[in-house]
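Engineer: Provided below for reference: sequence and predicted model.
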Amino acid sequence: MQQRIIVVDDRVYRPAGWWTPTVHALLEYLHGVGFTCVPKPFGVVDGTEVLGFIQGESGAVGWQRAVPEAGLRSLARLLRDYHQAVAGFVAPDGACWALSDRPAQSGEVICHGDFGPWNVIWDGLRPVGLVDFDFAQPGDALDDAAYALEYLAPFRDDAHAMRWQGFTAPPDRVRRIELFAEEYGMATGEGLVEAVIRRQQLTGRNVRALAERGLEPQRSWVADGFCDELASRVQWSKDNRALFTSRTCVRSQGDSPSPA
């Protein structure tokens, strides 16, 4: 999210949203059940949420950490552990998420909603923290896995993967999906490609929904035509399904020297 974040000693100060009290209840619950690699919530003061600081590396460096298989596996384990920890959470009365006000249904969890390597705190190839729960909401745990795999497989062409995501060679997307599924604990990776495409479509709808509520940067993204880019990503994934199902297909169709 586009916002000013300040770190002072062991506290993080960032703008609060209408969803922040519910997210703080979630974070408090996670600490209570022993999942302590999320920020400790310290409340909201004058429109600013206060969180505990987690030491480590985050942001853009996460892309390079996710390239080696060890980093990929560790992310899958982190997501699995989060989903197991959050399974018993019951949102307080009047809970409001950024993208939903409804309670979780049977079989659903509170998805992180933005589970990518940039929102992980790293110590080498080991995740030590998971941050930015602004887009948490009730949903199928598979949605979180699919969101992560869009970037971890990745569902981008080779030029983009090597220029922007830290890959030094075209990624073996089939193997990376299989490794993620195995480490997460899925019986099979079957259906994950279609799940990623559905999640990409949901991302477009979410961006529009947040823009309609005046949230930045989503409002500017919509005004600048970014939703067309999101739609093109969906189409690329549909056109290149073979990349994710057959190891005989090494290069991305439509690869070019410039990023997607």
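Structural biologist: That came in fine, so what should we check first?
Engineer: CA atoms for contacts and neighbours, from now on please.
Structural biologist: Fine.
Engineer: which SSE is Ala231 in?
Structural biologist: Taking DSSP states H and E as the definition, one finds Ala231 inside helix 226-239.
Engineer: Who are the packing partners of that helix?
Structural biologist: Contact partners of helix 226-239 among helices and strands, from 3 or more Cα pairs under 8 Å, 6 or more residues apart in numbering; DSSP states H and E: helix 192-212.
Engineer: and here's the other structure:
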Amino acid sequence: MRSAKALQSAARLLRRYHDCTALFMRPMLEDQIWQLSPRPPFEVICHGDFAPYNVVLSGGEVTGIIDFEAAHPGSRCWDLAYAIYRWAPLSTGIAVEDLCGLDTQILRTCIFLDAYGLPAKQRRTLPHMIVDRLNALVAYMESEAANGVERYRRNIEEGHDQIYRRDVAYINEHREQIIAGL
């Protein structure tokens, strides 16, 4: 995930995936049962968890996508928000030297968005969208834990929700710098 080749190929593959799923978007899809709730506007079928741990690499290039359990109808930017959060990664808890620091994270976000082909005018909303996406993830985890789903109860117990909350605060604190960099 650290190489520019992996980052760019991931973005290009996500774009191809979105373009293909846009062809299948029908009003009836939003009425189907999805693990994550459909989120308007319905442009594509979001992967929902497009992250380095859910791709296949070959020769340092991302060549495949796995784990579609979080797929759901939504917008390109909604799916991009989580992808950028994971690939840049826009997070305080990064201990990998090449990936820590806001300037590096903003640069990696730009590389990803350039390779995806997201127009500049749509980039300004991404920090807000990432915060919304992470808050939705925490709400989903809490709801599932309250409904007795062991996996999410354990995630909450282990403090996974707190990681997302810290990252929301980090993105909110640096929102203007992120927007300016995009």
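Structural biologist: Cool, got the structure. The structure presented is a predicted model; accordingly, all values stated were derived computationally and were not measured.
Engineer: Quantify their similarity with the TM-score.
Structural biologist: In this superposition the chains share a TM-score of 0.81, using TM-score structural alignment, normalised by the length of the second structure; 176 aligned residues with a Cα RMSD of 2.7 Å.
Engineer: what's the angle between the helix holding Ala231 of the first structure and helix 192-212?
Structural biologist: Interaxial angle, helix 226-239 of the first structure versus helix 192-212 (axes from the mean of the first three to the mean of the last three Cα atoms, to 10 degrees): 170 degrees.
Engineer: Helix 226-239 of the first structure vs the second structure - mean distance after superposition?
Structural biologist: Taking mean Cα distance after the TM-score superposition for the first structure, the mean distance separating helix 226-239 of the first structure from the aligned residues in the second structure is 1.9 Å.
Engineer: Which part of the second structure matches that helix?
Structural biologist: Mapped onto the second structure using TM-score structural alignment, helix 226-239 of the first structure covers residues 160-173.
Engineer: Need the residues that contact the matching stretch.
Structural biologist: 90-93, 127-128, 130-131, 134-135, 138, 141, 155, 178 (Cα atoms under 8 Å, 6 or more residues apart in numbering).
Engineer: and with 6 Å instead?
Structural biologist: Contacts to stretch 160-173 of the second structure, defined as Cα atoms under 6 Å, 6 or more residues apart in numbering, come from residues Ser91, Val131, Val138.
Engineer: tell me the contacts of Arg73 of the first structure?
Structural biologist: Contact analysis of Arg73 of the first structure by Cα under 6 Å, 6+ apart lists Phe180, Glu183.
Engineer: correction: Val109 of the first structure
Structural biologist: Going by Cα under 6 Å, 6+ apart, Val109 of the first structure touches Ala87, Pro138, Gly139.
Engineer: could you flag which of these are buried?
Structural biologist: Pro138, Gly139 (16 or more other Cα atoms under 10 Å).
Engineer: Now render the contacts of Val109 of the first structure as TSV, adding distance to Arg14 of the first structure.
Structural biologist: Shown next, in TSV, are the contacts of Val109 of the first structure (distance: Cα to Cα, whole Å):
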residue	distance to Arg14 of the first structure
Ala87	27
Pro138	23
Gly139	26
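Engineer: quick one: which of the contacts of Val109 of the first structure sit in strands?
Structural biologist: If you go by DSSP state E, these have Pro138, Gly139 in strands.
Engineer: Confirm Arg14 of the first structure sits in a strand?
Structural biologist: Yes. Assignment of Arg14 of the first structure by DSSP: H, G, I helix; E, B strand; the rest coil places it within a strand.
Engineer: What is the neighbour count of it?
Structural biologist: For Arg14 of the first structure, the neighbour count with other Cα atoms under 10 Å is 17.
Engineer: Identify the residue of the second structure aligned to it.
Structural biologist: Using TM-score structural alignment, Arg14 of the first structure pairs with nothing in the second structure.
Engineer: Find the residue at the geometric middle of the second structure.
Structural biologist: Against the mean C-alpha coordinate of the second structure, by Cα atoms, centre = their mean, the closest residue is Tyr82 at 1.2 Å.
Engineer: Which helix or strand contains that one?
Structural biologist: Applying DSSP H and E, one finds Tyr82 of the second structure within helix 76-87.
Engineer: mean shift between that helix and the first structure?
Structural biologist: Helix 76-87 of the second structure sits 1.0 Å off on average (mean Cα distance after the TM-score superposition for the first structure).
Engineer: So which bit of the first structure is that helix matched to?
Structural biologist: Helix 76-87 of the second structure maps onto residues 141-152 of the first structure, going by TM-score structural alignment.
Engineer: Return the distance of the residue nearest to the centre of the second structure relative to Pro89 of the second structure.
Structural biologist: 10 Å (Cα to Cα, to the nearest Å).
Engineer: Met28 of the second structure now?
Structural biologist: For Met28 of the second structure, the distance to Pro89 of the second structure - Cα to Cα - is 34 Å.
Engineer: Name the residue in the two with the higher neighbour count.
Structural biologist: Per other Cα under 10 Å, whichever of Met28 of the second structure and Pro89 has more neighbours is Pro89, with 24 against 7.
Engineer: OK, contacts around that one?
Structural biologist: Counted by Cα under 6 Å, 6+ apart, Pro89 of the second structure has contacts Gln105.
Engineer: That one: helix or strand, and which one exactly?
Structural biologist: Per DSSP H and E, Pro89 of the second structure falls between elements, in no helix or strand.
Engineer: Nothing else from me, thank you.
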